[in-house]
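Colleague: Sequence and predicted structure, then a few things I'm wondering about:
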Amino acid sequence: MTIALPQRRLSDFAEDFLEGLSRTPKTLPAKYFYDEAGSELFEEICRLPEYYPTRVETALLKAHAAEMARLAGPNAVLVELGAGALRKVEILLDALEAPRAYVPVDISGPFLHDRARQLRQNRPSLLVEPVEADFTAEFFWPASSSAAERIGFFPGSTIGNFTPQEASHFLKRLRPHLSALLIGVDLVKNPAVLHAAYNDSQNITAAFNKNILARANRELETSFDLSAFDHYAFYHPFHQRIEMHLVSRKAQNVFVLGRDIRFHSGESIHTENSYKYTLDGFQTLAMSCGFVPVKSWTDAEQRFSLHWLEAEPKA
């Protein structure tokens, strides 16, 4: 069974795109990276030697999946927010005792349904209920499961794309729908490691960043010349975040939804933040949102962490 919201994504994209480029400074929501082409590019990023989060998180899952399965208990319904290429979730599904269902939630419909078909072929006894939705907003949770049965899975440190205030709002919104949440969180570390991860030698991250403009050209009939923008990513130590920008190489006008948008030479579009946390800092955030930190796992170099959070019952 497939659960989908009404098809509003294109109009939302158009509205948010124009609104973001009308701001000073210009911004675009990172969630719009993930059309089918963007999702494929992100999978390429995850295989890059410089991009440590995927390797470290996968190793942590393999090393500790049995312990995570004990915390989950039998007959769990696993809800993955921002479903990826299934490699991580299959580690969990292999370890869980008789999982009752898997619910991948993703904004990219074709990518989501392709991965769901693969999983049904590999696990014909598992109920797979894909939900095509923007998980950063309200969406319809499958009525076939209750909050008490649902274990949230939010890997990849996507929580870092939210500001701390947005992350707090997001976690508070999730809590009533879940019994527990397994979440990946990137950690504060040597900025040189972060710089390499977001400025890879093959320029895949640059292509991923520029894809948001390519998507606008495809879907909104905009007139972006991708060669006229440079990928720029840097670590901001005060905010403890990576910032990604697209920087205009020249003064130019771009036709966007009936309007000419002016870019000065050197002007940027801020496309993404990726906040980094300390272990204590993230657990403090989780507790303020009604979650109880039960267990955390990290690698020996403390580059990346996984956290098991249980939802506090309502008073």
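Modeller: Happy to help now that I have it. Numbering: from 1, shown residues only.
Colleague: Please make it C-alpha for all contacts and neighbour counts, starting now.
Modeller: OK.
Colleague: Identify the residues contacting the residue of the chain most remote from its centre.
Modeller: Taking Cα atoms, centre = their mean, the residue of the chain most remote from its mean C-alpha position is residue 251, at 32.5 Å. When contacts are counted by Cα atoms under 8 Å, 6 or more residues apart in numbering, residue 251 touches 262, 263, 264, 265, 266.
Colleague: Return the members of those residues classed as buried.
Modeller: residue 263 (16 or more other Cα atoms under 10 Å).
Colleague: Tell me the one of the contacts of residue 251 nearest residue 46?
Modeller: Nearest to residue 46 among these, counting by Cα to Cα, is residue 266 at 29.3 Å.
Colleague: The residue lying closest to the closest one once chain neighbours are set aside: neighbour count?
Modeller: Nearest non-adjacent residue to residue 266, counting by Cα to Cα, 6 or more residues apart in numbering: residue 248, 5.2 Å away. By other Cα atoms under 10 Å, 21 other residues sit near residue 248.
Colleague: which residue ranges form the helices in the stretch 201-315 of the chain?
Modeller: For the stretch 201-315 of the chain, the helices defined by DSSP state H, counting those that start in this stretch cover 204-220, 279-288.
Colleague: Take these and write them to CSV, including mean neighbour count and distance to residue 156.
Modeller: Compiled in CSV, the helices of the stretch 201-315 of the chain are given as follows (neighbours: other Cα atoms under 10 Å; distance: least, Cα to Cα, whole Å):
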stretch, mean neighbour count, distance to residue 156
helix 204-220, 20, 15
helix 279-288, 16, 15
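Colleague: so which of the ones you listed gets nearest residue 125?
Modeller: Within the helices of the stretch 201-315 of the chain, the stretch nearest residue 125 is helix 279-288; the backing value is 34.3 Å (Cα to Cα).
Colleague: now for the closest one, which elements pack on it?
Modeller: helix 164-174, strand 291-298 (3 or more Cα pairs under 8 Å, 6 or more residues apart in numbering; DSSP states H and E).
Colleague: next, the one to line up against it:
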Amino acid sequence: MTNSVAAQVVQERFTLIDSGAEAQAASFPTEVKAGLTACPKRLPCRFFYDHEGSLLFEVICQLPEYYLMRAEWEILEERAAELASQFPEGAILIELGSGSAAKTRILIEAFLRQSGRLRYVPADISRSMLEESARALLADHPGLEILAIAGEYHEALARLQEDADRRKLILWLGSNVGNFDRAEATQFLRQVRERMSGQDRLLVGIDLRKDRRVLEPAYDDAQGVTARFNRNILARINCELGGQFDLSAFLHRALYNEEAGRIEMYLVSAIRQTVRIDGLDLEVPFELGETIHTEYSYKYSLAEIEELATASLFRVERQWLDSGRRFSVNLLAPAE
């Protein structure tokens, strides 16, 4: 098969719905202005993931301090065949926040070994990351069909009630649930539950509470990649909104709030300064040491996972931990 014919065959198995790029582009200036004029200042973590931010996050996932990727990978490699065996031929794999889909390959390959064909529906706010990961997956797996959704989670949720006669496994991996506070996580999971049939299942990766000596380095690595990732949101404001942020004038801070059970990430002004953002016709003053909150990452105990499932109208059907008991992968079934 020639390269051009192969490319055409791959393209026939790939559909991209760009339902969120325009909406996100429209909301970015509004939310930046609201966040930088608030007290205390804040920027939503979903805006980390432009193309550069998505690439930086993939680097973070390979860092020695960032145990989450390796721990979840270990569980999926061990349990993928078992998971796939619970679903009949024709099942659909839907993923919320797919990123590079590196871990998802493990599950995709397990499903394909079982039935030979699979529809995969990844959703991510980075169109470029979706396109890159889809091309790689389709080239490697002739039995795979991909319907990719460039947008936010609610765009993918709308697809859950399509093909009602086919069982679905919804993936929410990487401890993305941790970016929601506990009430928001319950609310979101209820929205997922409302769109699932009784035969569908939700697979959720959830990071566990642990010592700050493990957690803080995972979000403040020695090579400074996470710091670059955090500051990239300022670079994005510079690029897209005409900002004049000096990235070197902001420090990265990550700390574990043990009582709240969450990592807190901030950008800290290293000097007293005023930053102009031309596209917003805005000048933003900063005192020395003033912070911009950029991310929370909530951690859970096993009891808290049970509580979250129950409050969201699920039950924990199966739960697996990695060998270091640092991370959990949870198969949730709709409660009766």
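Modeller: Alright, I've got the coordinates. Note that the structure is predicted; figures quoted are calculated from it, not measured.
Colleague: Which one of the helices of the stretch 201-315 of structure 1 lies nearest to residue 270 of structure 1?
Modeller: helix 204-220 (10.2 Å).
Colleague: what's the distance between that closest one and the middle of its chain?
Modeller: Distance of helix 204-220 of structure 1 from its chain centroid, counting by Cα atoms, centre = their mean, to the nearest Å, is 17 Å.
Colleague: now do stretch 154-168 of structure 2
Modeller: With Cα atoms, centre = their mean, you get 19 Å for stretch 154-168 of structure 2.
Colleague: What of stretch 168-187 of structure 2?
Modeller: 9 Å.
Colleague: give me the stretch of structure 1 that that stretch matches.
Modeller: The alignment of stretch 168-187 of structure 2 onto structure 1 (TM-score structural alignment) covers residues 150-169.
Colleague: what's in contact with that stretch?
Modeller: 30, 53-54, 57, 72, 76-82, 177-186, 272-276, 285-286, 288-289.
Colleague: gap between the two ends of that stretch?
Modeller: Using Cα to Cα, to the nearest Å, the end-to-end distance of stretch 150-169 of structure 1 comes to 20 Å.
Colleague: List the buried residues for it?
Modeller: So stretch 150-169 of structure 1, judged by 16+ other Cα under 10 Å, has buried residues 150-162, 164, 167-168.
Colleague: which parts of whatever helix or strand residue 131 of structure 2 lives in are buried?
Modeller: In this structure, residue 131 of structure 2 sits in helix 127-140 according to DSSP states H and E. The neighbour-count criterion (16+ other Cα under 10 Å) identifies 127, 128, 129, 130, 131, 133, 134, 135, 137, 138 as the buried residues of helix 127-140 of structure 2.
Colleague: residues in contact with the residue mapped onto the fifth one from structure 1?
Modeller: When the structures are aligned by TM-score structural alignment, the residue of structure 1 matched to residue 131 of structure 2 is residue 113. Residues near residue 113 of structure 1 by Cα under 8 Å, 6+ apart: residue 130.
Colleague: mind running it again at 10 Å?
Modeller: The neighbours of residue 113 of structure 1, taking Cα atoms under 10 Å, 6 or more residues apart in numbering as the test, are 2, 104, 106, 119, 129, 130, 131, 132.
Colleague: Quick check: chain neighbours aside, which residue is closest to the last one?
Modeller: Nearest residue to residue 132 of structure 1 in three dimensions, chain neighbours excluded: residue 4, at 4.9 Å (Cα to Cα, 6+ apart).
Colleague: Quick one: neighbours of the aligned partner of that neighbour in structure 2, just the number.
Modeller: In structure 2, the residue matched to residue 4 of structure 1 (TM-score structural alignment) is residue 18. By other Cα under 10 Å, the residues close to residue 18 of structure 2 number 17.
Colleague: Residue 18 of structure 2 against residue 156, yeah?
Modeller: No: between residue 18 of structure 2 and residue 156 there is no contact under Cα atoms under 10 Å: 11.3 Å.
Colleague: Buried ones among the contacts of stretch 150-169 of structure 1?
Modeller: Neighbour counting by 16+ other Cα under 10 Å classes 30, 53-54, 57, 72, 76-82, 177-186, 272-276, 285-286, 289 among the contacts of stretch 150-169 of structure 1 as buried.
Colleague: Is it correct that residue 53 of structure 2 falls within a helix?
Modeller: Yes: Residue 53 of structure 2 forms part of a helix when assessed by DSSP: H, G, I helix; E, B strand; the rest coil.
Colleague: related to what we said a few turns ago, list only buried entries from the contacts of residue 113 of structure 1.
Modeller: By 16+ other Cα under 10 Å, those give 104, 106, 119, 129, 130, 131, 132 as buried.
Colleague: So the first one, which state does it fall into?
Modeller: On the three-state scheme (three-state DSSP), residue 104 of structure 1 is labelled strand.
Colleague: wouldn't residue 91 of structure 1 be in contact with residue 57 here?
Modeller: No: here residue 91 of structure 1 lies out of contact with residue 57, judged by Cα under 10 Å, at a distance of 11.2 Å.
Colleague: Need the residues touching each of the two.
Modeller: Residues touching both residue 91 of structure 1 and residue 57 (Cα under 10 Å, 6+ apart): residue 63.
Colleague: How are the strands of structure 2 distributed by residue range?
Modeller: Along structure 2, the segments classed as strands by DSSP state E run 14-18, 41-42, 92-96, 118-124, 144-150, 168-172, 201-207, 250-257, 262-269, 273-277, 282-286, 291-298, 314-321, 327-334.
Colleague: Tabulate these (TSV), appending distance to residue 76 of structure 2.
Modeller: As requested, the strands of structure 2 are exported to TSV (distance: least, Cα to Cα, whole Å):
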stretch	distance to residue 76 of structure 2
strand 14-18	25
strand 41-42	35
strand 92-96	14
strand 118-124	17
strand 144-150	19
strand 168-172	12
strand 201-207	10
strand 250-257	27
strand 262-269	24
strand 273-277	44
strand 282-286	45
strand 291-298	21
strand 314-321	9
strand 327-334	8
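Colleague: returning to what we had before: list the residues that contact both of residue 18 and residue 156 of structure 2?
Modeller: With Cα under 10 Å, 6+ apart, residue 18 of structure 2 and residue 156 have common neighbours 123, 124, 148, 149, 150.
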